[in-house]
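Participant: Sharing a sequence plus its predicted fold:
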Amino acid sequence: MSTSIAYGPARVLPGAQIHISTTPDTEPFWEAAKERRLTACQCAVCGQFRMPPTPYCPNCSSKERKWPTLPGTGEVFSYAICNKNPATGEDYVYVPVVVQLDEAGGVRLVGNLTGCNAEDVKIGMKVTVEWTDICDGWVLPNFRAV
């Protein structure tokens, strides 16, 4: 006999609890996010995408890069269902997902998922980017089920 747990709606973690820091390699990603524009690091020579961004392309060793705007869609590659806020310990259902981004050469990005009940999340589920304001004026890309 299998037991099914009803978790309820998936939520994002409160933005006031999320802090980021940037480096010269990651700052273009975060600046684009402030504009609510999803991007990923792409080699300007060979076209290889890479996330997290690195100073050199792992394919051709070029230092040249560009940051194209992506459509902000993808599919769930992996996920976990969590039921405690990691900062406070309170009961709080959230679903961190690894999303394979469309038009980004296999690049994956981690975020939280909303727009469905946690127990309904499936690998391969289509998602779209959703923006969450966080500390210090930064904006975090999360995802919504479509």
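Facilitator: Good, I have the coordinates.

Participant: hey, let's count contacts and neighbours off CA atoms from now on
Facilitator: Noted.

Participant: three-state assignment of Pro141?
Facilitator: Classification of Pro141 using DSSP: H, G, I helix; E, B strand; the rest coil returns strand.

Participant: so the nearest residue to it once chain neighbours are set aside, which of the three states?
Facilitator: Computed as Cα to Cα, 6 or more residues apart in numbering, the closest residue to Pro141 that is not its neighbour in sequence is Trp131, at 4.9 Å. In three-state terms, and counting by three-state DSSP, Trp131 is strand.

Participant: I figured Cys82 hits Val95, correct?
Facilitator: Yes - if you go by Cα atoms under 8 Å, Cys82 and Val95 touch, sitting 6.0 Å apart.

Participant: Those two: which has the busier surroundings?
Facilitator: For Cys82 versus Val95, the count of surrounding residues by other Cα atoms under 10 Å is larger for Val95: 24 against 16.

Participant: ok, second structure coming up, stack it against the first:
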Amino acid sequence: MAYTKPLPKPTKEDREFWQAAREHRLVLPRCRDCGYVWFPPYLACGRCLSPKREWLTASGRATVWGYVEMAHPYIPSFAPEIPYNVVLVKLEEGPLMFSNVIGVANSTIHTDMPVEAVFEDVTPEFTLIKFRPRQRP
């Protein structure tokens, strides 16, 4: 079945991010001048405004900071998945990222829940980053 949900449109700011996701790697931009790590990707550092960035391979480990269960299909292509979750996770490297937690009932998701990145190949050209529960170390 064809993937019918909206997909991001890669730009010069985030092209490397989406290519790495396709390779099942989570990368984040890091400032070569001050070391700040951010998300979403954009061309200059949000702390010192330096345009010198590099790509840091992230651990994929994160913690749920907040979540919501969507009970109404605001976007029609999401209707078959109602109810679904949207989570805000704090990556181990510092930045926050919106995504979904998969593999568990929505009722089991909670703040401070440890999660890890997983990669969902949704089209031959596109991979989305989602999260699943992980055991605390």
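Facilitator: Structure received. This one's a predicted model, so the numbers in the text were calculated from it and none came from an experiment.

Participant: Which position in structure 2 pairs with the residue nearest to Pro141 of structure 1?
Facilitator: When structure 2 is aligned by TM-score structural alignment, the residue opposite Trp131 of structure 1 is Phe119.

Participant: any idea how far Leu91 of structure 2 is from the aligned partner of Thr114 of structure 1 in structure 2?
Facilitator: Under the alignment defined by TM-score structural alignment, Thr114 of structure 1 is paired with Ile102 of structure 2. Taken as Cα to Cα, to the nearest Å, the spacing of Ile102 of structure 2 relative to Leu91 of structure 2 amounts to 17 Å.

Participant: now do Ile82 of structure 2
Facilitator: Taken as Cα to Cα, the span from Ile82 of structure 2 to Leu91 of structure 2 is 26 Å.

Participant: These two - which one has more neighbours?
Facilitator: It is Leu91, of Ile82 of structure 2 and Leu91, that has more neighbours when counted by other Cα under 10 Å, with 22 against 12.

Participant: What about structure 2, which residue is the most distant from its middle?
Facilitator: Largest separation from the mean C-alpha position in structure 2: Asp33, at 24.8 Å (Cα atoms, centre = their mean).

Participant: who are the neighbours in contact with the corresponding residue of structure 1 for that residue?
Facilitator: Alignment of Asp33 of structure 2 against structure 1 is given by TM-score structural alignment, with Val45 as its counterpart. Contact partners of Val45 of structure 1, counting by Cα atoms under 8 Å, 6 or more residues apart in numbering, are 60, 62, 64-65.
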